[in-house]
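# sequence? don't have it. structure:
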């Protein structure tokens, strides 16, 4: 065995100095937690996420300070029927008095009564910008709740950008807490099934959880370069638990295997470091390379996800190469204590690769049939992806359990002028001409019966820039937002400014932001795909010194991703799974999900792919025939792959039960892809391809001559990958 590799040297030092290695890991985790406490995590600002024409409009408005002040709205309705005007007037008067007394409030408007007589609203403008409004909105919510308690016969609710965001983040926090509570015990149970012993089951979970905590701490200072777009904690938990457990699992399984062969603990640790440890490093690099593809999208939210994920993967790899060998060396045979009698005997009875051996036998006997059949299944699953529709998330995709969402929908139903707003910005040296153009636009938009103007709203002018806000009468959905935006940008605005060629204009607003963001992700997807596939192909070719292995890996990754996208389309563009997963079908996949899933899936699929190929290559380099090497490699790695996949699928499935549609789509996509990848792809497609390629798969590696009978092969302690 080569002792020159870094993984072996690090493992040997950790195994021979266990308390130092354990102490250094604890210091690392404590320092990371200290960083998270001492350094406030930075969040993305509105200006960070500006893209396309809507971004240009926002910048033009900001330059001349014509942006509307952040606002909130209190909606008053009667749950039993038509609104009692006297009771509502009393409540609205109390609201005006109490809201005016809040320092963060700039002004409180007069109550507005709906044309249908069923509701009244109170408009409130806040001081400062949107970020200030987010900091102070709880004060307004408290007043609204206080007046509601004093008016039991009315329904008094608050909504607006700040309160809606607060409600969404409250839901996200609740979802994250639920995911933590479910993922930890489920992961521990799966490890208990895999090892049949409490200590062996607890070590991977403990290390993965500590890696997640450390990564969140180290991300805090990095957030000044890559501000959190709001999903960092979710993604770190999702990926950190999956890879952290898997890396420890790979290492621990190999160390136990070598001890069963009679090795002492230190030698077993060194062998595990040279084989599984090497696979862990390659797998970790593959995930890091894949996640780096998110930087290509040039999106601050994706950049924050990429940074945090790279950190958690790096910490997980470090833990599996340092503190894990130390723990194994210190515990020795005690790692298999205390045993759970039934599970322990069951594991011993099944043996390594018991189920996979039965599936694999016909695959190796009829590789062409197996490859054709599995390919047809993958193609059938992938075909629906051709009809995948992607749209941005909107009010209609948010969980109806969020009170502010229901209030916003009720507000728009009773007051059409409170719907999707679009800011049309015009800039010209001739200020009067810009105002005249917007005036023509306002008349044409209102005459089309597709837009209205907020009561009391006029064209706002500052310097050479003028702004008009139009509100669409369509429902607040991504599809309707796209239609309304196309009407404005493609017809109404160009027509209004046709006689003013020197004027520049742009259409923005919150609804336009969503549409432009979705288009940006779709435009960047091909570049991300090319970057990730290109780098992973080069990395696999370098690792295994084989172009054939690199190409096969790339094709199998694409097969898993295509099947995942097909299942996503089947589930979320139709209604048949609504009751099963507790959601209302939006009829589309949220626009950022495909790009994010692609980079995650390529990285995670490499996780155990490298491990399996490493075991196959050990057999080939030991002189086995291609068929026997594949059989031995798949069977010996089957237990680890099955356990690793089970952990990933269970963690991802937890996210499929959450309330936010984005988390649900991400969870379903990842769980399905890993399940397909670990079964159909790795147990059927990969071995059939490897058998058909034979020893050509490893060209130009120099391989030893084949020995037909494994019993006649010269003994070898280990062939490093």
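Thanks, I have the structure now. These numbers come from a predicted model, not from an experiment.
# drop to CA atoms for contacts and neighbour counts, all remaining ones
OK.
# burial of residue 31, as a residue count?
Applying other CA atoms under 10 Å, we find 15 residues neighbouring residue 31.
# and what of residue 373?
Applying other CA under 10 Å, we find 14 residues neighbouring residue 373.
# next up, a second structure to put side by side with the first:
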């Protein structure tokens, strides 16, 4: 591999116009495809085969007009009068009618008759229920309770709902201009006399990203790169190439929406990860290029060696990230697989750009690659055992390795403690960022109607197997009575029967919210009691609705967490065995990875779930965050392990003692790894400035993961363990050494190429 990359680096440097133009063509071509073929992004968190999906299929079979829970584009406007007043008061009633008139004029709003005053709608519902109760001999009190449960007006008459369905096939068909028009109508009605907010599946557009986070991350990265290279030109190169890679990745994701359904967080994840690894990969190669220039004046040969040596490590590092992301397909969750593949594609673009576009740009710059110096570059001859910050740190760890191991393990263990209380859920209005319209609407609904209003479940009852069809309504009523008697149920009632009478839909309103653990417990209680009810009534029963589907998805993701971690850890062990020709080195590396992962999950639970320090309102973590974080951090952790420990191995096999090898690894790798980690931390942490709690938590988790893995595990725990293991760290059974392929990540085969002429003789065939 080193030889092939050496040739690639030389070729890109020599034929730089071809490579630069080629990448421009790729970028423009993908951009054109994205602009002409792309479709809107959507969030459809479903998993084939889960119980709620099966119940939804049963629902659609009995009620063919029923839409998929994630496709139905709804809108809900919440209106609240001042305390002590009612929406029926003349002044408020007039303002509500003006709002309704504005909403009827909104494009894609659908049937104008949907827009009814909450006061009028509540009166109509109560009258309808009372008439039905009288006709069926039902107690009036039961009818009033059921009417109140579905009423769009609170008992005190202060808060009301206007609910409608957009005239579109799916949520993604709602245009942004439609959402803007709804917000304009709502803002006009939101005065001192009325509080008006809006939410609903049709009102959820793509999170507003802006450029603030990216610019802050890039600015910090630029400062770190300037300090690393002491050159403004060199500092700008990794950022330039990273932006090209991210541009290709994001436009590629946008173009792929023509074929695949992708979630709104997919490009955010790809942007976050692609920018970080893109800068780091270019940093590694550019840093090695500068080192090679200290031994040769032939710039083409120097870039060949840099790509052959550091580029080999970049390929391995990128491959580990890609494999970990692609391995998300193992858990068989479609939307997560799509996110992993999209992010993997962006990482692949970052690797290819670093290996080809960077050498091409260096070829175009020539001797100006390190121009704009702001400080003198203090050259370090790799052949000399000079002291620097890395060696001093390594010796400090070596002086007390047992203490270092204990401090690192105890610190990570303490941070991991909150992970035992991990609670996962999918995003909802109640977990949206404070101050957003959807969060304010959710709070108004919970305060006025109870938290269960937004956590309703649909129980589907299939009565086709009932011997006497005339007994079907009684069976449906029996199921409703059973549901209504369960703890945690505020109301349960039949809300619809099909024309044949062979199926019914029952609406269950919990007493708790959608992301409350008690609601999840209620779902399990209902399912546990279904077999007995089916036997008693001769029906088939299933539970569906957004709350049930989201709960099932979250539990499936949480159940997949440990198996996926096991797959990634096993993969890490095998890959590191190939690189280091050792068993104990991979063992320590994977142990460190597990510790940093658990500590990161614990810290994220403490801040974002438990609300520690009051930085955010506590809420369950997004269901796919831990598993995504594991996949991403695995790749990044292997980056630092490779760049530090391969230097140790190189020194060891060339005659240094085990202790000297640790010091030598830090001599040559600590500075670059520190710079790379700081860049990644800054890029990820900058996303915490976004208003969306999902993006905030992703940025926090990734930033903390890099911080802990780079500076606690790789800089403290690993060298301390290497000191304690000594020569045993590099032991390898002979039979295993013989069967493992030699991947030559550090490019040892190129070590003898000390001059361009030597390289030409070895690498270019004669004749």
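On my side now, so go ahead. These numbers were taken from a predicted model, which means no experiment stands behind them.
# just give the TM-score of the two.
TM-score of the superposed chains, computed with TM-score structural alignment, normalised by the length of structure 1, equals 0.87; 691 aligned residues with a CA RMSD of 3.2 Å.
# chain center to stretch 65-72 of structure 1, what's the gap?
For stretch 65-72 of structure 1, the separation from the chain centroid amounts to 32 Å (computed by CA atoms, centre = their mean, to the nearest Å).
# buried ones in that stretch?
Of the residues in stretch 65-72 of structure 1, 66-67, 70-72 count as buried by neighbour count, 16 or more other CA atoms under 10 Å.
# pipe those into CSV and attach distance to residue 172 of structure 1 per row.
What follows is these, written out as CSV (distance: CA to CA, whole Å):
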residue, distance to residue 172 of structure 1
66, 32
67, 29
70, 23
71, 23
72, 21
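# pick the one among these closest to residue 720 of structure 1.
Using CA to CA, residue 70 is the member of the buried residues of stretch 65-72 of structure 1 that lies nearest residue 720 of structure 1, at 62.3 Å.
# that closest one and residue 107 of structure 1, how far apart?
11 Å (CA to CA, to the nearest Å).
# over to residue 507 of structure 1?
Using CA to CA, one gets 27 Å for the distance from residue 507 of structure 1 to residue 107 of structure 1.
# got it, and residue 91 of structure 1?
Counting by CA to CA - residue 91 of structure 1 and residue 107 of structure 1 are separated by 18 Å.
# ok so, going back, okay, residue 507 and residue 107 of structure 1: which has more neighbours?
Per other CA under 10 Å, whichever of residue 507 of structure 1 and residue 107 has more neighbours is residue 507, with 25 against 17.
# picking that back up, got the buried residues of stretch 65-72 of structure 1 as CSV, with distance to residue 398 of structure 1 and secondary structure columns?
CSV is the format used below for the buried residues of stretch 65-72 of structure 1 (distance: CA to CA, whole Å; DSSP: H, G, I helix; E, B strand; the rest coil):
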residue, distance to residue 398 of structure 1, secondary structure
66, 30, coil
67, 26, coil
70, 22, coil
71, 21, strand
72, 19, strand
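# widest-spaced pair of those?
Distance extremes for those: the farthest pair is 66 and 72 at 18.3 Å, using CA to CA.
# hang on, the earlier thing: ok, the buried residues of stretch 65-72 of structure 1 vs residue 11 of structure 1, which is closest?
Nearest member of those to residue 11 of structure 1, counting by CA to CA, is residue 70, at 56.6 Å.
# the closest one against residue 134, yeah?
No: counting by CA atoms under 8 Å, residue 70 of structure 1 does not reach residue 134; the two are 9.4 Å apart.
# helix, strand or coil for the aligned partner of residue 568 of structure 2 in structure 1?
Counting by TM-score structural alignment, residue 568 of structure 2 lines up with residue 532 in structure 1. Following DSSP: H, G, I helix; E, B strand; the rest coil, we place residue 532 of structure 1 in the helix state.
# residues touching residue 532 of structure 1, list them.
When the contact criterion is CA atoms under 8 Å, 6 or more residues apart in numbering, the partners of residue 532 of structure 1 are 289-290, 292-293, 599, 602.
# dump these into JSON lines; add secondary structure, distance to residue 678 of structure 1 and neighbour count as well.
Shown next, in JSON lines, are these (DSSP: H, G, I helix; E, B strand; the rest coil; distance: CA to CA, whole Å; neighbours: other CA atoms under 10 Å):
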{"residue": "289", "secondary structure": "helix", "distance to residue 678 of structure 1": "21", "neighbour count": "22"}
{"residue": "290", "secondary structure": "helix", "distance to residue 678 of structure 1": "19", "neighbour count": "27"}
{"residue": "292", "secondary structure": "helix", "distance to residue 678 of structure 1": "24", "neighbour count": "22"}
{"residue": "293", "secondary structure": "helix", "distance to residue 678 of structure 1": "23", "neighbour count": "27"}
{"residue": "599", "secondary structure": "helix", "distance to residue 678 of structure 1": "17", "neighbour count": "25"}
{"residue": "602", "secondary structure": "helix", "distance to residue 678 of structure 1": "13", "neighbour count": "26"}
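# need these in a markdown table with distance to residue 17 of structure 1, can you?
Output for the contacts of residue 532 of structure 1, formatted as a markdown table (distance: CA to CA, whole Å):
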| residue | distance to residue 17 of structure 1 |
| --- | --- |
| 289 | 32 |
| 290 | 34 |
| 292 | 35 |
| 293 | 38 |
| 599 | 38 |
| 602 | 36 |
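# quick revisit: tell me, what's touching residue 70 and residue 107 of structure 1 both at once?
Common neighbours of residue 70 of structure 1 and residue 107 (criterion: CA under 8 Å, 6+ apart): 125-126.
# which residue ranges of the stretch 351-500 of structure 1 form helices?
Remark: helices assigned in the stretch 351-500 of structure 1 by DSSP state H, counting those that start in this stretch are 354-365, 367-382, 403-414, 431-447, 478-487, 493-496.
# which of the residues in the fourth one are buried?
Residues 431, 433-439, 441-442, 444-445 are the ones in helix 431-447 of structure 1 that count as buried (16+ other CA under 10 Å).
# between these, which sits nearest residue 396 of structure 1?
residue 445 (24.5 Å).
# quick check: that closest one touching residue 453?
No: under the criterion of CA under 8 Å, residue 445 of structure 1 makes no contact with residue 453, lying 9.1 Å away.
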